[in-house]
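Engineer: Test case, fold it:
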Amino acid sequence: MPQLQQTARVAVLMGGPSSEHEVSLNSGRAVAGALREAGFTVDGIVLETGELPPLHEDVRAVFPALHGRFGEDGTVQRLLEERGLPYVGCDPAVSELLLDKARTREVLEQNGLPVAAGMVVTRPDVPLPESLGLPLIVKPNREGSTIGMAKVNGPDDWRPALEEALRHDTDIVVEKFVIGCEVTIGILFDEPMLVIEIVPPGEIYDYDAKYVYAHGKTEYLCPPRSLSKKTQKRLQDLALATFHTLGARDLLRVDIIVNEDETIILEGNSIPGFTATSLIPKAAAAAGLTFPNLCKQLIDAALARGAG
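Structural biologist: From the prediction side, this is the model:
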């Protein structure tokens, strides 16, 4: 792969108009710092609206460290392609698909990959779906960081969960709650990364468990303590099949739940959290790949591919 000269100028986009603005700022600042450490000239661009400002004429590649809408729904990718700028990550159509949990579920299921039983809801007065049983997970269709997500343990939880999710999106994904070991697996350039087991302090890996820690800190175990090497390999193969099925490129984080009876793909994330202690960088570090080198490899891939 041709490599971008380390004196080249690159732009890191961060912030954005979505509800994940602050999370994105953390990712963007970390990526910008890592690329500077790798020897690049870096323009850190903080976005406040859904518009892409003019970039320096010498910028040769762009790293979108944007989470949620505008950054992960194909919008900024289309804008960069219109300007003829190479960028890290999935193309516009795949980015749009990956942020849409309902469509992602459909594509995976149509291709024989395992997803939880579920449905899409658009109104708060929909009756509790008896066919799915209890408990359920309710989540906005196009939000990340588990924003707006709630667990439904009984009938009294149903309507409040829908109302909260509908504050964030017009489409709500409702799924059977699967109990098991939650793991995340990155796919980097068509190769599975190490498996990370996620052990939250409560029942679900929600926004608090990721960022706030009001109920205790989440453990991230690499290698996992609950899974055999054979199971880890099977999950890596499943994550790679997810990457190929969805048409991803460069990088995809695949979240999976596994128990004795079933293995369920939860979702794919095209621009996952990207601080030095985020999940993908954790897996890279466990394999001996430093954060600056990880970021450099992604920028190099964007340049090698070129615009569009």
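Engineer: contacts, neighbours, all on C-alpha from now
Structural biologist: OK.
Engineer: nearest spatial neighbour of the most centrally placed residue in the chain, skipping sequence neighbours?
Structural biologist: What sits nearest the mean C-alpha location of the chain, by Cα atoms, centre = their mean, is Asn269, with 2.4 Å. Closest residue to Asn269 apart from its sequence neighbours, by Cα to Cα, 6 or more residues apart in numbering: Arg253 at 5.1 Å.
Engineer: Quick check: buried residues in the helix or strand hosting that neighbour?
Structural biologist: Using DSSP states H and E, Arg253 sits in strand 251-258. Across strand 251-258, burial judged by 16 or more other Cα atoms under 10 Å covers Leu251, Leu252, Arg253, Val254, Asp255, Ile256, Ile257, Val258.
Engineer: To compare with the earlier structure, here is another sequence to fold:
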Amino acid sequence: MKLTVGFTYNLKRERGEIEFDSPEVISLIKKAIEQLGHKVILIEADLNAYDRLKKLKGKVDIVFNIAEGLGGSGREAQIPIFCEMLGIPYTHSRPTVHALGLDKTLTKKVIAGAGVPAPKSLLITTFKAAAQINLGFPLIIKPNREGSSLGVFDKNVVENKSQLYKRLRLMLRQFRPVMVEEYIDGREFTVSLLGDQPEVLPILEQKFAFLPKGFHRIAGYELKWLYEDRLTDQAEAYACPAKLIRRQIQTIKALSVKVFKALEVNDCARIDWRMGRTGRFYFLEINTLPGLNFSGKEISYFPLSARAAGYDLTRVVDIILTSALRRFNLLK
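Structural biologist: Now for the predicted structure:
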């Protein structure tokens, strides 16, 4: 079935736009859609995106959406909202799912109802509220509504009240609210899921040995955007598939599918987990718009897991499109 596919994206023009995609990545995804026999109409998700989509209503069969949005706590929901307003089918999750997934505290409340373990945490909106924090140290402070490790630095791991108050005051100036969470020391894993009845792709483990001496074992901003970029061998940053025993693999897969279904995610996602010293897995966060950077020039976890499963970009795009077409009853 040949389709006309609107392809929505945010184009990276400056180095600081770390959640947006480069022209090369946009081109690779466009070619992948075309290799499936479809016509592609490029739609940059800028301030004129709604008007472009409105003009294309009735001319596109579906929108393939990877746009991160232009700002705000519901930014990843912007293009899906436009599509729903205009009655245009689209890939990936519904607006409410994207908005929920970007809010760490709300996400943890939902998955708690599904019996998924997560580190204890508190949402802090003002510095005065710091007096309410009764969690045991060490703790880690995170922006509550950011992705790509924005605002998560090594110094965000605090060992006492003095460090907590100092760091909290600084964080609240830039990010509000913030989440103060128990710091779980241990191994960290990423689980990628693909399709509406999700296939769990090979599990990836984050490595930390290349971090400077004294750094905490967290996949924070420094790791992702400073030290990983300096590696001459990307394999120093991860292991995929991760070295886990069968019981551990079964557990983390089952928990990941449980999160996927509890949040009503569609088409694909990436979920981060921490395994504590006792071997228990703790949910950290979910990405409902995982990056599709198959260029090989940057470390991108979802593509690494997909490749380990034997999938190239065209196959991944095909599965996402097919999943969305089935959901909108468009498969013939």
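Engineer: of all the buried residues of strand 251-258 of structure 1, which comes closest to Leu188 of structure 1?
Structural biologist: Leu251 (4.8 Å; Cα to Cα).
Engineer: Spell out the residue ranges of the strands in structure 1.
Structural biologist: 9-15, 41-47, 59-64, 118-121, 136-140, 150-152, 172-176, 181-188, 191-199, 219-221, 251-258, 263-269 (DSSP state E).
Engineer: could I get these as a markdown table with distance to Val212 of structure 1?
Structural biologist: Converted to a markdown table, those look like this (distance: least, Cα to Cα, whole Å):
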| stretch | distance to Val212 of structure 1 |
| --- | --- |
| strand 9-15 | 19 |
| strand 41-47 | 23 |
| strand 59-64 | 24 |
| strand 118-121 | 28 |
| strand 136-140 | 19 |
| strand 150-152 | 16 |
| strand 172-176 | 24 |
| strand 181-188 | 19 |
| strand 191-199 | 15 |
| strand 219-221 | 14 |
| strand 251-258 | 20 |
| strand 263-269 | 21 |
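Engineer: Aligned counterpart of Arg246 of structure 2 in structure 1, please.
Structural biologist: Under the alignment (TM-score structural alignment), Arg246 of structure 2 maps onto Lys229 of structure 1.
Engineer: What distance do you get for its match to Val258 of structure 1?
Structural biologist: Relative to Val258 of structure 1, Lys229 of structure 1 is positioned 14 Å away (Cα to Cα, to the nearest Å).
Engineer: Please apply the same query to Thr146 of structure 1.
Structural biologist: Taking Cα to Cα, one finds Thr146 of structure 1 at 19 Å from Val258 of structure 1.
Engineer: Tell me which residues are up against stretch 110-128 of structure 1.
Structural biologist: 102, 105, 108-109, 132, 155, 158-159, 162-163, 166, 170-178, 242, 245, 263-266 (Cα atoms under 8 Å, 6 or more residues apart in numbering).
Engineer: Could you give me the buried positions within stretch 80-89 of structure 1?
Structural biologist: The neighbour-count check on stretch 80-89 of structure 1 (16+ other Cα under 10 Å) flags Leu80, Glu81, Leu85, Pro86, Tyr87, Val88, Gly89 as buried.
Engineer: Just the buried ones from the contacts of stretch 110-128 of structure 1?
Structural biologist: Among the contacts of stretch 110-128 of structure 1, the ones that count as buried (16+ other Cα under 10 Å) are 102, 105, 108, 132, 158-159, 162, 166, 171-178, 242, 245, 263-266.
Engineer: Okay, Asp262 of structure 2 and Ile111 of structure 2: tell me how far apart.
Structural biologist: Asp isn't right for residue 262 of structure 2; it's Ala. For Ala262 of structure 2, the distance to Ile111 of structure 2 - Cα to Cα - is 6 Å.
Engineer: what's the answer for Tyr238 of structure 2, then?
Structural biologist: To Ile111 of structure 2, Tyr238 of structure 2 is 27 Å away according to Cα to Cα.
Engineer: Trace Leu150 of structure 2 over to structure 1, please.
Structural biologist: Counting by TM-score structural alignment, the partner of Leu150 of structure 2 is Ile147.
Engineer: Lys217 of structure 1 versus the nearest residue to that match once chain neighbours are set aside, what's the distance?
Structural biologist: The shortest distance from Ile147 of structure 1 to any non-neighbouring residue, by Cα to Cα, 6+ apart, is to Tyr207 (6.3 Å). With distances taken as Cα to Cα, Tyr207 of structure 1 is found 12 Å from Lys217 of structure 1.
Engineer: Can you tell me how far the alignment partner in structure 1 of Gly291 of structure 2 is from Glu37 of structure 1?
Structural biologist: Mapped onto structure 1 by TM-score structural alignment, Gly291 of structure 2 lines up with Gly273. According to Cα to Cα, Gly273 of structure 1 and Glu37 of structure 1 sit 19 Å apart.
Engineer: When the two are compared, which one has more neighbours?
Structural biologist: Taking other Cα atoms under 10 Å, Gly273 of structure 1 and Glu37 do not tie; Gly273 has more neighbours (22 against 15).
Engineer: ok, and the closest non-adjacent residue to that one?
Structural biologist: Gly273 of structure 1 sits nearest to Ser27 (Cα to Cα, 6+ apart), 6.0 Å away.
Engineer: And the one you found, how far from Gly44 of structure 1?
Structural biologist: For Ser27 of structure 1, the distance to Gly44 of structure 1 - Cα to Cα - is 11 Å.
Engineer: can you check Arg159 of structure 1 too?
Structural biologist: Arg159 of structure 1 is 42 Å from Gly44 of structure 1, by Cα to Cα.
Engineer: Pull the number of nearby residues for the aligned partner of Thr8 of structure 2 in structure 1.
Structural biologist: Counting by TM-score structural alignment, Thr8 of structure 2 lines up with Val12 in structure 1. Neighbour count for Val12 of structure 1, taken as other Cα under 10 Å: 25.
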